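Peer 1: Below: sequence and its predicted model.
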Amino acid sequence: MADARGLTSGGRSGRTERSVGSRQLAAMLPDPAGTRPAYRHLAQAISALILDGRIALHVKLPAERELATALRTSRTTVTAVYDLLRESGYARSRQGSGTWTSLPDGHAPTGVGRLLGAQDTAIDLARAASGLPEQALLDALAEITPHLVEHVHTPGYHPYGLPELRAAIAERFTARGLPTVPEQILVTSGAQHALTLVLGLLCGPGDRVVVENPSYPNALEAMRRARLRTVSVPVTDAGWDIEIIESTLRQVVPQLAYLIPDFHNPTGLLMPEADRGRVLRAAGRSGSWLVIDETLADLALDVPAPPPFASHAAPGGTGQVVTIGSMSKTHWGGLRIGWLRAPARLVTELAGQRVAADMGGSVLDQLLAVALLARAGESLPPRLERMREQRAALTTALTEHLPGWSWRLPPGGLSLWVDLAEPIASALADRALDHGVRIESGAVFAADPGIFEQRLRIPFTMPADTLREAVHRMAAALADGLPAHPASRRPHWVA
């Protein structure tokens, strides 16, 4: 069966084989008619896709004849492409069985390499995240030290999460309008960990999952690696088309739907309250789980912070909703504290799944989280004011240096979803790196390939002077002229 990303699942004897379709692969590659030598450019493009994770490892590539037809080139060219991929270690073949993606010895996927590699001097706009103020961290560490000493005399394993932190998160949900008890909370190592656990328990290979388009790339990647079939619903400048969501849930009957209704990543949009009830009712009729990502919910810049999505359900009607949260965007990604709220029985099952790979999170980090959450009422308002100032600096700089670009000012979140007026995002991102700015094309956020090349997500999480300099450098990169075919040497990892 073929999924929306062109991956095919099948196999025998309990094994699952994955492949990328010829049309799907062709859509991600440059036009061979515009490059010389074509085979070398195509091989470089495919190797870059493998490195940055857009094509997974151990995936079967299309037959040479099929790919040649999709690319409108000769089979000889494709044969040369595959030969070069094998020579460089990005593919391997077995007689009569096809060609699979691989990695050369000594290479790591680009995203992992970026996380582990040395820092450089480029202004990094690929990550919508900012750091924790030093004094806030020092104060919290001083506060928790006596409590940490108390925990040293215990085994230290808390697969559900530290009881104090579960209670604090439950109280937070209750204060926001959704009565919650600690038994409904599972503490995780970030929101991505929470999502991975949910996908692993609720879904199996080949299951359909509804996602927004665009959406958070790492969530889409988790679904792809779980071999799920994504079905996308659009999020435009006008927001969500609820009728499309309702009809998709009705017709597709997905196992779950993953939505980011609060200051959506990357658009920054906020789903209206009335629409939330409609989505909840539609999911209830289809029997689908809703996985609601609220990692940005507290970052309300121009409107009140929204209540939890699940609070819009009828009384007793939140049994099919999993709410994911995190401290990465509101505090610091390095803390690695996330959580999910779900029915207590599901939390128990998820904790059982968790211990197979992770016996529990760091007690130190969780104690820090308790202290920081207790001070959120004091620490968050000045942080939001700083974000407003940085957003204003970014929009002013864009208006001055790149007047042809446009955007809608988001009511919250951490970034602008900028329309470049022409499909140049990948080429600009490639050239911008030469000017000391790292940014990702809007295509990275696409649930379906080949779109959002006219978009950039530009975070306003850096100091105002840094943002102004970044815009100045991007304008200079654009003025220099863009390559017809990006070199695809940029990191494919965003936050």
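Peer 2: Alright, I've got the coordinates. Numbers count the residues shown, from 1 in each chain.
Peer 1: From now on I want contacts and neighbour counts done on CA atoms only, so please keep to that.
Peer 2: Noted.
Peer 1: Tell me where the stretch 201-350 of the chain has helices.
Peer 2: 217-225, 242-252, 273-286, 344-354 (DSSP state H, counting those that start in this stretch).
Peer 1: Second structure for comparison follows:
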Amino acid sequence: MEQSTSLSATRLAALVEGFDRSPAYVGLADALRELIGDGRIGYGTRLPSERDLTDALGVSRTTVTRAYAVLRDSQYAEARQGAGTFTRLPGGRTRALDRALWPSDVGNGVIDLVCAAATAPPGIAAVYADAAADLPAHLGGHGYFPAGMPDLQAAVAATYDARGLPTAPEQIIVTPGALAATAVIGSALAGPRDRVLMESPTYPNAVQALRTGGGRLTTIALDPSGWDLDAVTATVTRHRPRLVHVMPDFHNPTGLVMSEPDRERYARLLAGHDAVPVVDEAHHLLALDDDAHAGTPFAALAKDAVCVGSASKSIWGGLRLGWIRAPHALVDRLTRARVGLDLGVPVLEQLVLTRLLTGDLEPVLRGQRARLREQRDAMAGALAEHLPDWEFRTPAGGMALWCHLPVAGATALSTEAERHGVLLAPGPSFAPEGGLDRYIRLPYAIAAPQLVEAVRRIADAWAVVTSRRVGAAAPPVGSEPFLVA
């Protein structure tokens, strides 16, 4: 059984100091829900007894009893007979990861803001047609390319050369998407005794993928303004992780770009502790503003870095191709692990991507960026109009806004929004160890009119959530999981 942490009454009293006392049990319950929701009180923590907390706060026993009842009714706590009251989250700790990994259909009129994946940009159909014309030349072979077709390996390697990172074709391993690439890395490089360090928030599907080999998860909080390298240093020094997952360019979900000094310091830190950086670059081509760009490739600063690339985010989700760029010393090990996944991705898709990378990509990307920029601005404008007290920074790239709510309630909002015809991924979906219930990710990957309508519905749902200040949270709409992309 998982060990639970206990929180003393004195410590909890300090955390809720100054809570609203009109009435006191409501203010205490709200303060506790916010602390649990944003992770300052961890999932599964045993709360102090009602008597001890009553003494520590100097309030009536009834106040604490009623506040704990509100927590239980709203699914932020549970009572265990003979053991006490323990924190939880609405839907349970694993709900986010369960819902992250399995797709389901949405109904008519439902707007999906869970999946941050754009429709295919103009021009893709023509590239597929041209690639199909190339296919007969390859039908005489077996069609198995565990590391990728040589022409595609060379084309991907050339993209790194162009970024100032010399890369040989044999350093490229083609996979069926970036998620598969991450799983290959996790299975090859981190075993059950190894620590795997991930950011929080992070892309939820990557958590499961990187732990394929059984690595033990440790997280580091990502500050709203960027990476706290002092905190990262302390965590790396204490836990000595084998793998460190980092998204330095248009981070998912925050949209942040790591500064050049931070990249250099981070790379030196990991090299000094024999930690392998796993660099997720799935969004690095999605710079939307004229003055925006990805930074120096992390692998140019960290020679041991293993990079993950993707065609699915920057081009189209239906083009299920990703890749690994690995140091020469790790290529054989990763290729062997990749064969455990399958014997190669479809030849036609590889021909499509080869054509794009060797000549047709820039016009496609220009169209994709222009469309995403228009949709981002439409969503930002709608939020300013309908939810002016929500805080967010407009990212210079990527595919989503990361919104800070006035009060904790993202999980409750995702449930209520579903009733209003919008699917949302709340902040806890992106928190590997819980918390972040004051955040929600809003992708701008669909047409602008749909985004504006979605924000209007979300505003209606948020009004319901905030009016339900005390009381039982509404039950989940359905039990079927859906994809967080």
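Peer 2: Great, that's in hand. Treat the numbers as computed from the prediction; the structure is a model and nothing was measured.
Peer 1: TM-score for the pair, please.
Peer 2: The TM-score (TM-score structural alignment, normalised by the length of the second structure) is 0.79; 419 aligned residues with a Cα RMSD of 3.3 Å.
Peer 1: follow-up on the earlier one: so which of the helices of the stretch 201-350 of the first structure gets nearest Arg468 of the first structure?
Peer 2: Closest of the helices of the stretch 201-350 of the first structure to Arg468 of the first structure is helix 217-225, at 26.1 Å (criterion: Cα to Cα).
Peer 1: what packs against the closest one?
Peer 2: In terms of contacts (3 or more Cα pairs under 8 Å, 6 or more residues apart in numbering; DSSP states H and E), helix 217-225 of the first structure is packed against helix 191-202.
Peer 1: which residues in the second structure does the helix it packs on align to?
Peer 2: Across the second structure, the stretch matching helix 191-202 of the first structure (TM-score structural alignment) is residues 178-189.
Peer 1: mean shift of the matching stretch relative to the first structure?
Peer 2: On superposition with the first structure, the mean distance recorded for stretch 178-189 of the second structure (mean Cα distance after the TM-score superposition for the first structure) is 0.6 Å.
Peer 1: List the contacts of that stretch.
Peer 2: Here stretch 178-189 of the second structure makes contact (Cα atoms under 8 Å, 6 or more residues apart in numbering) with 174-175, 205-206, 208-215, 242-243, 282, 308-310, 321-324, 333-334, 337-338, 341.
Peer 1: cutoff 7 Å now
Peer 2: 175, 206, 209-213, 308-310, 322-324, 333-334, 337-338 (Cα atoms under 7 Å, 6 or more residues apart in numbering).
Peer 1: And stretch 230-247 of the first structure, by the same measure?
Peer 2: Against stretch 230-247 of the first structure from outside (Cα under 7 Å, 6+ apart): 3-4, 208-214, 269, 275, 279, 282, 447.
Peer 1: and those residues as JSON lines, adding distance to Gly117 of the first structure and neighbour count?
Peer 2: Converted to JSON lines, the contacts of stretch 230-247 of the first structure look like this (distance: Cα to Cα, whole Å; neighbours: other Cα atoms under 10 Å):
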{"residue": "Asp3", "distance to Gly117 of the first structure": "34", "neighbour count": "19"}
{"residue": "Ala4", "distance to Gly117 of the first structure": "33", "neighbour count": "16"}
{"residue": "Arg208", "distance to Gly117 of the first structure": "36", "neighbour count": "22"}
{"residue": "Val209", "distance to Gly117 of the first structure": "34", "neighbour count": "24"}
{"residue": "Val210", "distance to Gly117 of the first structure": "34", "neighbour count": "24"}
{"residue": "Val211", "distance to Gly117 of the first structure": "31", "neighbour count": "26"}
{"residue": "Glu212", "distance to Gly117 of the first structure": "32", "neighbour count": "27"}
{"residue": "Asn213", "distance to Gly117 of the first structure": "31", "neighbour count": "21"}
{"residue": "Pro214", "distance to Gly117 of the first structure": "28", "neighbour count": "25"}
{"residue": "Leu269", "distance to Gly117 of the first structure": "33", "neighbour count": "25"}
{"residue": "Asp275", "distance to Gly117 of the first structure": "43", "neighbour count": "16"}
{"residue": "Val279", "distance to Gly117 of the first structure": "42", "neighbour count": "21"}
{"residue": "Ala282", "distance to Gly117 of the first structure": "45", "neighbour count": "20"}
{"residue": "Ala447", "distance to Gly117 of the first structure": "28", "neighbour count": "25"}
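Peer 1: Okay then, goodbye and thanks.
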